[in-house]
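[1] what follows is a protein structure lacking sequence information:
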């Protein structure tokens, strides 16, 4: 009897697969956003992000309570966003990083069914308690949408995995093999969970993440599929920069990889922005943390001279999509950006 999602024909589609909606968890955490003052400073960029998504698909925003829902409703009106494109269910959260605590949506094209994977979530190795409400978000959304869900019973974050939609997942050793996630599992056992619950046939591993990334090296800050056999990966040419060696190592890792059909990856390089600091702390600013929507690609920018170069490279990779750069310097203060904040819900 078929037991795993893969055996039942389910898989996690590539991000460019058509979406019904994108899910967000409204920012509220005082530890992430500096006890309120900094939180309000992210609203212009955050609402521009919502508006850009809403141009081509629904935006579902988890609100912790009715008071927060009222705030969201006011902001939607203030920033002239089409309210018909917005859904605001009451789902209590601890923080805003929906990529990691949100549901992993699987599809089965043959049966035209969808399923949610409820991976465990422990705030990147227990770094930021409490996280109990975040850990329950996939189940709440499954109930909200009337979808079945499955519980693998291990820790997994959406930002740690990147899919080409054709059987391959890309991830990083620094994150998935970190003992603060699943210390009882070795690499081959983790790979089996990825096969069984994401419906993939191949796991490819890079080594490292970028400096300042408190997730221990999420792949969505370094390397992204832009089609089934092409990746964009960030590089640092300044040999004195702390990111130079880890990103060089990742580039070497990628150059040795082969896909299921034996084909070598096509690798396109994306620059890193100039370092972004706050109070002397290096923040994980990266152009790779973009979100692909039905109508465009939303890219974080950092008010530096590399912004336009990065946007141009991304446009070359997505010639049929609108490239939307949004200033993210205030957003990145929370140690994540647009991809970290969002999780797409595919149609089938």
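    Done, it's in. Bear in mind the structure is a predicted one, so any value in this text is a computation, not a measurement.
[2] okay, CA-based contacts and neighbour counts for the rest of this
    Will do.
[3] ok, now how distant is the residue nearest to residue 112 when sequence neighbours are not counted from residue 319?
    Excluding its sequence neighbours, the residue lying closest to residue 112 (Cα to Cα, 6 or more residues apart in numbering) is residue 348, at 5.5 Å. For residue 348, the distance to residue 319 equals 24 Å [Cα to Cα, to the nearest Å].
[4] can you check residue 96 too?
    Residue 96 is 31 Å from residue 319, by Cα to Cα.
[5] returning to what we had before: residue contacts, the residue nearest to residue 112?
    Going by Cα atoms under 8 Å, 6 or more residues apart in numbering, residue 348 touches 107-109, 112-114.
[6] drop anything exposed from these.
    If you count burial by 16 or more other Cα atoms under 10 Å, the buried members of the contacts of residue 348 come out as 107-108, 114.
[7] do I have it right that residue 87 meets residue 59?
    Yes: between residue 87 and residue 59 a contact is recorded at 6.2 Å, counting by Cα atoms under 8 Å.
[8] neighbour count: these two, which is higher?
    residue 59 (26 against 17; other Cα atoms under 10 Å).
[9] that one in helix, strand or coil?
    strand (DSSP: H, G, I helix; E, B strand; the rest coil).
[10] please compare the first structure with the one that follows:
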């Protein structure tokens, strides 16, 4: 039996999310915590206008979730450590007969970060997969959903600092990682990017998730985060990644068309250089839920690029409260493809 991860633009049965619960990531400032809850809810309430949404909620956060979420959003209870569904949830795949599978990657808190706990989060992939009626596919590879992007035709984007991270997979080689990605998600050709965004290597970072820097908009076409201000360290990162992509081919042997998604003008927040990326959006049925950063011109420019790239409506949500905690809209969502869509 072979499995294939459909691209994000394939039809979905639903979108999965996890609601913020009290803890280190949420923070202890009440106003900031409420802002985060409101933002997670805003993403879910926007997405449910395009497809069903199921929110996994820690029992301690049910009241906060019900107060903010549309009645159309389904709530299911399960104990959580954190609330990044892209990374703690399963990666859904389809077999030759159209059956649904759920890849349960090994999760260790993004490389055993000192601030992370994951005993409860490590059970969420199997919980979600079972709720979805998917076959449980266990992988020994330490990986997260934010660390892969596929074109649905055998190509996967990955970063050397994630799958080859010694705190994730100390004995990994590119060959071993590629073999496991072929077994689990049907990727026959990997494009290895050397790194992720600068800020992703400090604080709440993942040390290089690809979903902050590049994604497929269709086979042969990559959307690339583009920082055009030399004062930002991602100016050099963007150009290094573009050079790699310009010299890469996909599983079909095609050279890649690269579409730049320019970063907003903001360079810093109260912590350091920002990682504000429009690449970190989620594609839903007939739509895209995109990150906004409070800059009307830049947000509208990004929405126009995404609208053209996908041919879908774009809804922009101010994602700064998500980015402040280490991710974006793609990081807090996980699509369940329609069985038989392969």
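    That came in fine, so what should we check first? Model, not experiment: these values are computed from the prediction.
[11] tell me the one of the contacts of residue 348 of the first structure nearest residue 289 of the first structure?
    residue 107 (23.8 Å; Cα to Cα).
[12] could you check how far that closest one is from residue 212 of the first structure?
    The gap separating residue 107 of the first structure from residue 212 of the first structure is 34 Å, by Cα to Cα.
[13] and the counterpart of residue 144 of the second structure in the first structure, how many neighbours?
    Alignment note: residue 144 of the second structure maps to residue 157 in the first structure; criterion TM-score structural alignment. If you count neighbours by other Cα under 10 Å, residue 157 of the first structure ends up with 26.
[14] then residue 15 of the second structure?
    Residue 15 of the second structure, neighbours per other Cα under 10 Å, totals 25.
[15] helix/strand/coil for it?
    Going by three-state DSSP: residue 15 of the second structure is strand.
[16] contact partners for it?
    By Cα under 8 Å, 6+ apart, the contact set of residue 15 of the second structure is 47, 51-54, 284, 333-336.
[17] 10 Å instead, please
    44, 47-48, 50-55, 73, 85, 282-285, 333-337 (Cα atoms under 10 Å, 6 or more residues apart in numbering).
[18] mind listing what's buried along the top helix by length along the second structure?
    Longest helix in the second structure by number of residues (criterion: DSSP state H): helix 30-47. Across helix 30-47 of the second structure, burial judged by 16+ other Cα under 10 Å covers 33-47.
[19] please apply the same query to stretch 223-237 of the first structure.
    Buried-residue list, stretch 223-237 of the first structure, by 16+ other Cα under 10 Å: 223-236.
[20] so which bit of the second structure is it matched to?
    Mapping stretch 223-237 of the first structure onto the second structure (TM-score structural alignment) gives residues 214-228.
[21] now the matching stretch, how far from the centre of its chain.
    Here stretch 214-228 of the second structure is found 14 Å from its chain centre; the criterion is Cα atoms, centre = their mean, to the nearest Å.
[22] and it, end to end?
    End-to-end distance (Cα to Cα), stretch 214-228 of the second structure: 16 Å.
[23] just to revisit the earlier point, identify the residue spatially nearest to the match of residue 144 of the second structure, adjacent ones excluded.
    The shortest distance from residue 157 of the first structure to any non-neighbouring residue, by Cα to Cα, 6+ apart, is to residue 100 (4.3 Å).
[24] with residue 149 of the first structure instead?
    Of all residues beyond its chain neighbours, the one nearest residue 149 of the first structure is residue 116 (4.5 Å), with distances taken as Cα to Cα, 6+ apart.
[25] name the SS class of the one you found, please.
    Here residue 116 of the first structure is strand, with the state taken from three-state DSSP.
[26] number of nearby residues for the residue in the second structure that the residue nearest to residue 157 of the first structure lines up against?
    In the second structure, residue 100 of the first structure lines up with residue 87, judged by TM-score structural alignment. Look at residue 87 of the second structure: counted by other Cα under 10 Å, it has 26 neighbours.
[27] what strand or helix carries residue 87 of the second structure?
    Assessed by DSSP states H and E, residue 87 of the second structure sits inside helix 85-88.
[28] helices or strands up against that helix?
    Here helix 85-88 of the second structure touches strand 12-18, strand 100-106, helix 109-112, helix 124-132, strand 333-337, going by 3 or more Cα pairs under 10 Å, 6 or more residues apart in numbering; DSSP states H and E.
[29] one more pass at 6 Å, please.
    strand 333-337 (3 or more Cα pairs under 6 Å, 6 or more residues apart in numbering; DSSP states H and E).
[30] how about the strand it packs on, which residues of the first structure does it hit?
    Under TM-score structural alignment, the match for strand 333-337 of the second structure is residues 342-346.
[31] average offset between the matching stretch and the second structure?
    With mean Cα distance after the TM-score superposition for the first structure, stretch 342-346 of the first structure departs from the second structure by a mean of 0.6 Å once superposed.
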